[in-house]
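Student: have a look at this prediction, sequence included:
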Amino acid sequence: MGQVKILSKSATARGHFASCCYFLSTPTGDRDAEHDSRWRRGATSESILRAARYDMPMMLAVIGGDPERFKPFVELYHRASEKLGRPVRAIGVHSTGYVADTDAQAREEFWPEYKRLRDRIGTERGWPPLKRANFDLQADHGSLYVGAPETVARKIVAVVNSLGISRFDMKYSSGTLPHEKLLRSIELYGSKVIPLVRDILG
């Protein structure tokens, strides 16, 4: 897959995001990691084309469903960059997650707060109330990175390999989770998840 460089040895909190930043040996260089404001966020064809047109790295907001369904956007970004005669800039994924000492603990702590937040947003957008079975499905196979460090690391590695991304941002805040639990999640993300991702990717 090429040499991987980890830019941060621990999670860095910016707002409600913790970043696992690693860049492959591509022409983008480290400057894409240093200037976060340059990343184009979104997941529509128009956003992808704008990112390529303005020579910007691209961050995909993958907040539900199988991350694999975003592969067409990655391919469109590659084609658009090639057509413009430019190197492909770094591509990242932004998803929701929560890390605890065990899978069961992470789900039990995260589920009620995530449901409250998801249902509140859902009433504004016409979504049905979230059921626990759907939550578990997203944690097992979708875009919720909820679990023990080993579980979350394996899911991150899977999306890196599937989409060819070079950056993963985890949105770790959801609803009214107690501050100490959020701090523990950040600690585990930085001290265990990121090193595991580094080791697996090699």
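Tutor: Received, thanks. Keep in mind that this is a model prediction, so the values were computed, not measured.
Student: make it CA atoms for all contacts and neighbour counts henceforth
Tutor: Will do.
Student: in which helix or strand would I find Glu187?
Tutor: Taking DSSP states H and E as the definition, Glu187 sits inside helix 179-188.
Student: quick check: what element follows that helix along the chain?
Tutor: Tracing the chain past helix 179-188, the next element assigned as helix or strand by DSSP H and E is helix 194-201.
Student: and the angle from that following helix to helix 179-188?
Tutor: Inter-element angle recorded for helix 194-201 and helix 179-188: 30 degrees (by axes from the mean of the first three to the mean of the last three Cα atoms, to 10 degrees).
Student: pull the residues that contact helix 194-201.
Tutor: Val4, Ile6, Lys9, Ser10, Ala11, Cys20, Glu150, Ala153, Arg154, Ile156, Val157 (Cα atoms under 8 Å, 6 or more residues apart in numbering).
Student: of those residues, which is the nearest to Val193?
Tutor: Closest approach between these and Val193, by Cα to Cα: Ala153, at 5.2 Å.
Student: so what's the closest one up against?
Tutor: Residues in contact with Ala153 (Cα under 8 Å, 6+ apart) are Val193, Ile194, Leu196, Val197.
Student: what number of residues lie near the second one?
Tutor: Put plainly, it is Ile194. Residues lying near Ile194 (other Cα atoms under 10 Å) number 26.
Student: the structure to be compared is supplied as follows:
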Amino acid sequence: MELGIGMFGDLQISANGEVQPAQQRLQEIIEEIKLMDEVGLDFYGIGEHHRPDYAVSAPEIILAAASTVTKNIKLSSAVSVLSSSDPVKLYQSFATIDLLSNGRAELIAGRGSFIESFPLFGFNLQDYDELYEEKLALLLKINNSPKISWKGKFRPELVNQEILPRAVNNHLKIWVAIGGTPESVERAGRLGLPVMFAIIGGQPLQFKPLFDYYKDVYQAYGHDMNKFEVGVHMHSLFGENSQEIADYYYPLYSAQMNRVGRSRGWPPYQLNQFEAGRGKNGALIIGDSNESIDKILAMEDMFGLTRFSAHMDVGGPSHSAMMKSIEIFGTQIAPKVRAALSR
């Protein structure tokens, strides 16, 4: 099982509403990715957002910068909002990162959890499903062949067009991100694409039927089980002392849950939700190394994972807290998880 970190590029926001400069956060992110590589984590993913509380609107720029200061870590979006992107340009950008990084680039395509990119790039939310279906099909066709012809509803026609540059070995690994709908699971299984499930609330066990359904569909369409890949993305932060990291993180985490929740009609986030999430059956991995090892191993056992992604910057923890969490993940948690899985 690969172990890595996902981020959205959350900006730190003070109690009086002062927002961290994006320039500062972007520079911190590069330092954090460099440390991930140094401590031996397997992959890094960065999300795409077009909001004032996030620093990153173009994941490919961050990944290109990271490719020049890292040696081994895989570099991925988490996610690229495919529905409001041009698949041609998206492929070209990630193929370029793949060349810069000697084959370490990946792309995770998703619908996105926010809708700001649709009006920004001139797309109609009424076309939400059709946009994703068509653009995913085009992206996969580009990945499979350097020269294509294409006619769809949402972009100009392509006639015997060569798409350059090409990724290393003429193939870019493309994952799909899933929030939990059976339709998305069925599509991914039918196409034989690796899947990242976002489990950010409730109890992970509730997702087990979707994992089983994905595997069943994948096998039913005759895909090679030796290439079967499935991962989870879970809110995480690691510290030396469980209660200390929880006490530090709760005000930041709850503030971000409330910022997002106000636009979605959620009730105010409560401490009991946080503590339930941190508990044995919850979806938060926020604590010391031993607790985190046990919970990550439980996720692997429950779902048969090939990848675990710790989403580590929700609410904008300080750069020093992030660096410490990355260090603990790479030097204390990852070695023991790998050792347990190798037995």
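Tutor: Okay, I see it. As the structure is a computational prediction, the values presented were derived from the model and not from experiment.
Student: just give the TM-score of the two.
Tutor: The TM-score (TM-score structural alignment, normalised by the length of structure 1) is 0.84; 185 aligned residues with a Cα RMSD of 2.3 Å.
Student: could you work out the most separated pair of the contacts of helix 194-201 of structure 1?
Tutor: Those two in the contacts of helix 194-201 of structure 1 that are separated most widely, counting by Cα to Cα, are Val4 and Glu150, at 19.4 Å.
Student: the more surrounded of those two?
Tutor: Each of Val4 of structure 1 and Glu150 has its neighbours counted (other Cα under 10 Å); Glu150 has more, 18 against 15.
Student: one step back: and the contacts of Ala153 of structure 1 as TSV, adding distance to Phe168 of structure 1?
Tutor: Compiled in TSV, those are given as follows (distance: Cα to Cα, whole Å):
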residue	distance to Phe168 of structure 1
Val193	12
Ile194	10
Leu196	14
Val197	11
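Student: are any of the residues you listed buried, and if so which?
Tutor: Buried subset of the contacts of Ala153 of structure 1 (neighbour count, 16 or more other Cα atoms under 10 Å): Val193, Ile194, Leu196, Val197.
Student: trace the third one over to structure 2, please.
Tutor: Taking TM-score structural alignment as the criterion, the aligned counterpart of Leu196 of structure 1 in structure 2 is Lys336.
Student: returning to what we had before: average offset between the helix holding Glu187 of structure 1 and structure 2?
Tutor: Helix 179-188 of structure 1 differs from its equivalent in structure 2 by a mean of 0.8 Å after superposition (mean Cα distance after the TM-score superposition for structure 1).
Student: Ala321 of structure 2 maps to what in structure 1?
Tutor: Alignment note (TM-score structural alignment): Ala321 of structure 2 maps to Lys181 of structure 1.
Student: state the distance from that match to Glu124 of structure 1.
Tutor: Distance, Lys181 of structure 1 to Glu124 of structure 1, by Cα to Cα, to the nearest Å: 28 Å.
Student: in space, what's closest to the alignment partner in structure 2 of Gly64 of structure 1 - neighbours in sequence excluded?
Tutor: When structure 2 is aligned by TM-score structural alignment, the residue opposite Gly64 of structure 1 is Gly201. Here the nearest residue to Gly201 of structure 2 in space, its sequence neighbours aside, is Ala283; by Cα to Cα, 6 or more residues apart in numbering that works out to 5.4 Å.
Student: quick check: the one you found is in a helix.
Tutor: No: counting by DSSP: H, G, I helix; E, B strand; the rest coil, Ala283 of structure 2 is not part of a helix but coil.
Student: mind listing what the residue positioned nearest the centre of structure 1 touches?
Tutor: Geometric centre of structure 1, nearest residue: His94, 3.2 Å, by Cα atoms, centre = their mean. Applying Cα under 8 Å, 6+ apart, one finds that His94 of structure 1 lies in contact with Met59, Leu60, Ala61, Val62, Ile63, Phe168, Asp169, Met170, Lys171.
Student: quick one: the strands in structure 2?
Tutor: Listed in chain order, the strands of structure 2 (DSSP state E) span 2-7, 43-46, 74-77, 80-81, 105-110, 147-150, 158-162, 173-178, 195-198, 230-238, 285-287, 307-311.
Student: tell me which of these sits nearest to Tyr132 of structure 2.
Tutor: Among the strands of structure 2, the nearest to Tyr132 of structure 2 by Cα to Cα is strand 105-110 (8.1 Å).
Student: okay, the angle between that closest one and strand 173-178?
Tutor: Comparing the axes of strand 105-110 of structure 2 and strand 173-178 via the same axes, to 10 degrees yields an angle of 30 degrees.
Student: determine the longest helix present in structure 1.
Tutor: The longest helix of structure 1 (DSSP state H) is helix 103-125.
Student: and that one, what other elements does it pack with?
Tutor: Counting contacts by 3 or more Cα pairs under 8 Å, 6 or more residues apart in numbering; DSSP states H and E, helix 103-125 of structure 1 packs against strand 91-99, strand 144-147.
Student: post-alignment, the shortest one versus structure 2, mean distance?
Tutor: Average distance, strand 144-147 of structure 1 versus aligned residues of structure 2 after superposition (mean Cα distance after the TM-score superposition for structure 1): 0.4 Å.
Student: who's in contact with that strand?
Tutor: Applying Cα under 8 Å, 6+ apart, the contact partners of strand 144-147 of structure 1 are 63-64, 95-107, 110, 138-139, 152, 155-156.
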